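Q: What follows is a predicted structure for the sequence shown.
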Amino acid sequence: MQPRWDVLGWWEGIAVEGDAVTRNRLRTDLNHLISWVLLGSAATTIVTGIIADAWDLNGFRTHTIAGYVMTVAALAHVALSWGRLVAYARFRTRQLRRWLAATVQRGATSSTTATGPHAPAARAAPAAGAASTPSARAARARGAVAHAGSGNGAVSRRRLFGIAATGAAGFVAGRGLRPPPVIPHGSDLGVVYHEWSKPGVTDALGTLTSWGGKPPLYKRYDGVPRLTLPDRPLAADMSLPDAIQRRHSTREYDTAPLALEQFAALARHAGGLRDQRTDRRTAPSSGALYPIELYAVVNGVDGLDPGVYHYDVRRHGLSLLRAGAVGGDVMRYGLDQDFLAIANVVFVLTLIHQRMRFKYRDRSYRYGLLEAGHLGQNLYLTATAMGLGACAVGAFHDDGINELLGVDGREEVAVYLLAAGNRAA
């Protein structure tokens, strides 16, 4: 018979004869190869799944591809092993039938024995093919030894697979490790932080271990005066495109008091709950963790005494933290920008680090500042839609503002000021 070259001839390195023994060996080798592919794709799927969960990657292509490869490999493995699976199922079915028959027979024998003495039943003859004589055991042992002796090629292939798998794991780990950042000489702290907060794949696994627990999603002050804000639809005739086009920073304000309904709308639409039945808010947040807290320094709002308030997101209300006019303090801490003492209200956005740190580690500060920007734009557009003015301030004395709010300046820090109120004529 002329040898034919099989597609898998590269694996054996020789011409493959078309007999059953060679085909079975090729099938076994292919099944082993698929098993390794299945193992690798399963491990990749698990690791990428952890990364996707840790970083909220909704469209992680690597995870999707690994899942498809794992599915195809599993189906191929089942197809190649189908004959063995069917034989195993039939074997177990026959065993079950024999066990049931033996159980029924023992029950019948016990019932018959109870009615009178009988001779002991003869031991059932072993089933065909189930005899275990010394010669049969010796034959099986010789076969096992012969198989082991002829399996040197299989052992070398297993070693080859092990080396390849180890190398692949090392390559993936090396690609995932964060390389030392290249920081130009004389770079400022922002550049240094940006470089050091670039993630590697292995950093996602660290989110499962060592960065502390998850703090409460809501901050609440007990033992202080509280006020529930009106919850009415936003009274605005301006469309969203018009509000975006007309938005600008206002630094001149009228001293006429701001309506309480307008104040409530500013707080609600800046960072309040969209629906009291859920925790979702009007601004996006990485992992829905919402690290930004909203405080209000009230200078002139109908129904509110001047002072420092905390906005209770869950209850759409205020907690009075400090009574009395403090607009002058805000102006002083805001580098003497006088409109901070004139505007009807100055909102202060603070960042609670641990709300994101436990999950996003070094990148949490990036995300927190982004979210402060989301709330700031919401407040700008809401004020513009109601015909009010707004102005964001990023330059201020941190320690002074933190002390004014009563936050520690370490775990919770002021990051943004936003003045709002009636525009000057």
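A: That came through fine. Residues are numbered from 1 along each chain as shown.
Q: going forward, measure contacts between C-alpha atoms and count neighbours the same way
A: Noted.
Q: Tell me the buried residues in the top helix by length along the chain?
A: With secondary structure taken from DSSP state H, the chain has its longest helix at helix 20-55. Neighbour-count burial for helix 20-55, counted by 16 or more other Cα atoms under 10 Å, picks out 26, 29-42, 44-45, 47-52, 54.
Q: Test my guess that residue 246 contacts residue 384.
A: Yes - with contacts counted by Cα atoms under 8 Å, residue 246 reaches residue 384, the gap being 7.1 Å.
Q: neighbour count winner among those two?
A: residue 384 (24 against 14; other Cα atoms under 10 Å).
Q: which element is the more buried one on?
A: According to DSSP states H and E, residue 384 maps onto helix 364-385.
Q: cool, residue 346 as well?
A: Residue 346 is part of strand 345-352, with elements assigned from DSSP H and E.
Q: What is that strand packed up against?
A: Where contact means 3 or more Cα pairs under 8 Å, 6 or more residues apart in numbering; DSSP states H and E, strand 345-352 is packed against strand 292-298, helix 364-385, strand 412-421.
Q: Contacts for that strand next, please.
A: Under the criterion Cα atoms under 8 Å, 6 or more residues apart in numbering, residues 291-301, 340, 368-369, 372, 411-421 lie in contact with strand 345-352.
Q: Could you do stretch 63-71 as well?
A: For stretch 63-71, using Cα under 8 Å, 6+ apart, the contacting residues are 37, 38, 41, 42, 44, 45, 48, 49, 52.
Q: From the contacts of strand 345-352, list just the buried residues.
A: By 16+ other Cα under 10 Å, the contacts of strand 345-352 give 291-301, 340, 368-369, 372, 412-421 as buried.
Q: so where do the helices sit in the stretch 1-150 of the chain?
A: Secondary structure of the stretch 1-150 of the chain, counting by DSSP state H, counting those that start in this stretch: helices at 9-12, 20-55, 61-80, 82-115, 134-149.
Q: With respect to residue 329, which of the ones you listed lies nearest?
A: Nearest of the helices of the stretch 1-150 of the chain to residue 329, taken as Cα to Cα: helix 20-55 at 40.2 Å.
Q: What helices and strands are in contact with the closest one?
A: Counting by 3+ Cα pairs under 8 Å, 6+ apart, helix 20-55 packs on helix 61-80, helix 201-206, helix 354-360.
Q: A further structure is provided below for comparison with the first:
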Amino acid sequence: MTLRRLFYAYLLVLHGVAAALAWHIARGSVWGLLGLEAGLAVSVAVGAWLIDRLLRAHALVRESAQLLEESDYTTRFLPTGQIEIDRLIAIYNRMADALRAERVRVREQHHFLQSLLEVSPSGAVILDHDARVDFVNPAAARLLGPDVRPGLPAHAEGSVLHDVIDAVATAPSALVTLPGGRRAKASRGTFMDRGFSRTFLLIEELTEELRQAEKAAYEKLIRMLSHEVNNSVAASNSLLGSCLVLAEQLPGEARSDLEGALHVVMNRTSQLGAFMKAFADVVRLPEPTLAPCNLHDLLNHLRRLMAAEADRRRIALVMELEPVPPVDLDRTLMEQALVNILKNAIEAVDHDGRVVVRTGISGAQPFLQVEDSGPGLAPEVRAHLFTPFFSTKESGQGIGLTLVQEILTRHGLAFTLDGPDGGPTRFTIWFGSH
């Protein structure tokens, strides 16, 4: 039973008892009885009026509580003419105005931050209280790959996000290697959300910045070494040539031995000069002259070029070429890059395997992919992809992938090199259509 009904029931019972007593007392006098009954009627009316005024405040509180529970801050109460109730109404209306303004401010701020994260070039990942991914902005999805999505456990074994979190577990920031050999700075922080601490990750790609810094360093080193070695080789060859002339004055057997030794030394100095020229070619790489190119023609030419080496190692060189439109590139430079990519793929397989060359279109974008059945990329190797002078081969110079990276970057092409430990390894190049 509501409070209003309780009040009215109490009022009726009280005045009913009073009416019975009045009738009992004044039953001998009609006018006296009528007077008492009239007084009781007036008392009931006054009591009902007072109860109604009293319960208006109660109704106001009840309706206000319901509106607040429903988060309705737009409804306003009008003054009633009662001082106490009007004071409550004024307080509620001011409170509703303040709450509504605060909600609008919070929503606008949330929308601003959401928009900022959506267009930010830095990746942002927010975890929930259960260490699951709650939010991934487009930059983070691009850097970490499509597998990192809301709902994914942050510590899922084998995921890129797991590796990033491990890298920043003991430090606020760290350099990490992402799929495709890209490098980034990962930072970890926390913020308070409704009284609880939550974790966020910021990932800033530094691939181009690090590449430029490394390029400046190795260009300076190569120029210095090339200058010193070429000068030394030229002087040495000149002296060795003079020695060959002098050797002609020696007796037969001694002359033959000396000439043989001098030719060995001259051959080694020539090889040293060729070795330095390979490094210098990376520094002196020309800017690409772009022209429409048929990828299939280029790849069929490269297949004929690499067929002998593949056959010697008993490696199947498979072409899976789907139709693609002509692409803008410098054919000479791109051929140089693709020769290095195919050579690396064949050497990774070593013997009795396969190298697959694919073309196709994904998301309206032409791509070229070279996949080998080799052992894949070990974590320690993946961390140093495209690092100048780094090589896993005993006689490797570590300039092949550096040259490939430089050529593709000058073309403005996106590319990835990735593969799990155990294979396969895939080198993918994305082209803009002509």
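A: Arrived safely, thanks for sending. Just so it is clear, the model here is predicted, and its values are computed rather than measured.
Q: TM-score, when you put one on top of the other?
A: For this chain pair, the superposition-based TM-score is 0.18 by TM-score structural alignment, normalised by the length of structure 1; 126 aligned residues with a Cα RMSD of 7.6 Å.
Q: For residue 369 of structure 2, which non-adjacent residue is closest in space?
A: Distances taken as Cα to Cα, 6 or more residues apart in numbering place residue 428 nearest to residue 369 of structure 2, at 4.3 Å, with adjacent residues excluded.
Q: need the contact list for that neighbour.
A: Contacts of residue 428 of structure 2 (Cα under 8 Å, 6+ apart): 367, 368, 369, 370, 415, 416, 417.
Q: so when I look at it, I'm seeing a helix, right?
A: No - the assignment for residue 428 of structure 2, made by DSSP: H, G, I helix; E, B strand; the rest coil, is strand rather than a helix.
Q: Could you say which one of the helices of the stretch 1-150 of structure 1 comes nearest to residue 271 of structure 1?
A: helix 20-55 (22.6 Å).
Q: what's the angle from that closest one to helix 61-80?
A: Calculated by axes from the mean of the first three to the mean of the last three Cα atoms, to 10 degrees, helix 20-55 of structure 1 forms an angle of 150 degrees with helix 61-80.
Q: what number of residues lie near residue 160 of structure 2?
A: Residue 160 of structure 2: 20 neighbours (other Cα under 10 Å).
Q: wait, it sits on residue 144?
A: Yes - between residue 160 of structure 2 and residue 144 there is a contact at 6.3 Å, judged by Cα under 8 Å.
Q: returning to that earlier point: adding distance to residue 201 of structure 1, write the helices of the stretch 1-150 of structure 1 out as CSV.
A: Output for the helices of the stretch 1-150 of structure 1, formatted as CSV (distance: least, Cα to Cα, whole Å):
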stretch, distance to residue 201 of structure 1
helix 9-12, 34
helix 20-55, 7
helix 61-80, 12
helix 82-115, 38
helix 134-149, 42
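Q: Compare those and give me the one nearest residue 376 of structure 1.
A: helix 20-55 (24.4 Å).
Q: Mind putting the helices and strands packed on strand 345-352 of structure 1 into CSV with distance to residue 142 of structure 1?
A: Compiled in CSV, these are given as follows (distance: least, Cα to Cα, whole Å):
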stretch, distance to residue 142 of structure 1
strand 292-298, 74
helix 364-385, 65
strand 412-421, 75
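Q: For residue 307 of structure 1, which of the ones you listed is the nearest?
A: Using Cα to Cα, the nearest of these to residue 307 of structure 1 is strand 292-298, at 5.4 Å.
Q: same for whichever helix or strand comes after the closest one, what does it pack against?
A: The helix or strand immediately downstream of strand 292-298 of structure 1 is strand 307-312, counting by DSSP H and E. Judged by 3+ Cα pairs under 8 Å, 6+ apart, the packing partners of strand 307-312 of structure 1 are strand 292-298, strand 317-323.
Q: wait, which of those is closest to residue 139 of structure 1?
A: Nearest to residue 139 of structure 1 among those is strand 292-298 (76.2 Å), distances taken as Cα to Cα.
Q: Just want the angle from that closest one to strand 412-421.
A: Comparing the axes of strand 292-298 of structure 1 and strand 412-421 via the same axes, to 10 degrees yields an angle of 50 degrees.
Q: Tell me how many other residues crowd residue 318 of structure 2.
A: 14.
Q: And it, how far from residue 276 of structure 2?
A: From residue 318 of structure 2 across to residue 276 of structure 2, the span is 34 Å (Cα to Cα, to the nearest Å).
Q: One more: residue 52 of structure 2?
A: On the measure of Cα to Cα, residue 52 of structure 2 and residue 276 of structure 2 end up 102 Å apart.
Q: Comparing the two, which residue is more hemmed in?
A: Between residue 52 of structure 2 and residue 276, counting by other Cα under 10 Å, residue 276 is the more crowded of the two (18 against 15).
Q: thinking that one is in contact with residue 227, fair?
A: No - the pair residue 276 of structure 2 / residue 227 is not scored as a contact, 9.4 Å apart, by Cα under 8 Å.
Q: if I pick the spatially most central residue of structure 2, what's in contact with it?
A: Closest residue to the average C-alpha location of structure 2: residue 140 at 1.3 Å, with Cα atoms, centre = their mean. Residue 140 of structure 2 makes contacts with 122, 123, 124, 125, 203, as judged by Cα under 8 Å, 6+ apart.
Q: Mind putting those into CSV with neighbour count?
A: As requested, the contacts of residue 140 of structure 2 are exported to CSV (neighbours: other Cα atoms under 10 Å):
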residue, neighbour count
122, 19
123, 24
124, 22
125, 25
203, 25
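Q: Mind checking which of those are in strands?
A: If you go by DSSP state E, the contacts of residue 140 of structure 2 have 123, 124, 125, 203 in strands.
Q: Which pair of the residues you listed spans the longest distance?
A: 125 and 203 (8.4 Å).
Q: hey, where'd the strands end up in the stretch 1-150 of structure 2?
A: Secondary structure of the stretch 1-150 of structure 2 (DSSP state E, counting those that start in this stretch): strands located at 123-127, 133-136.
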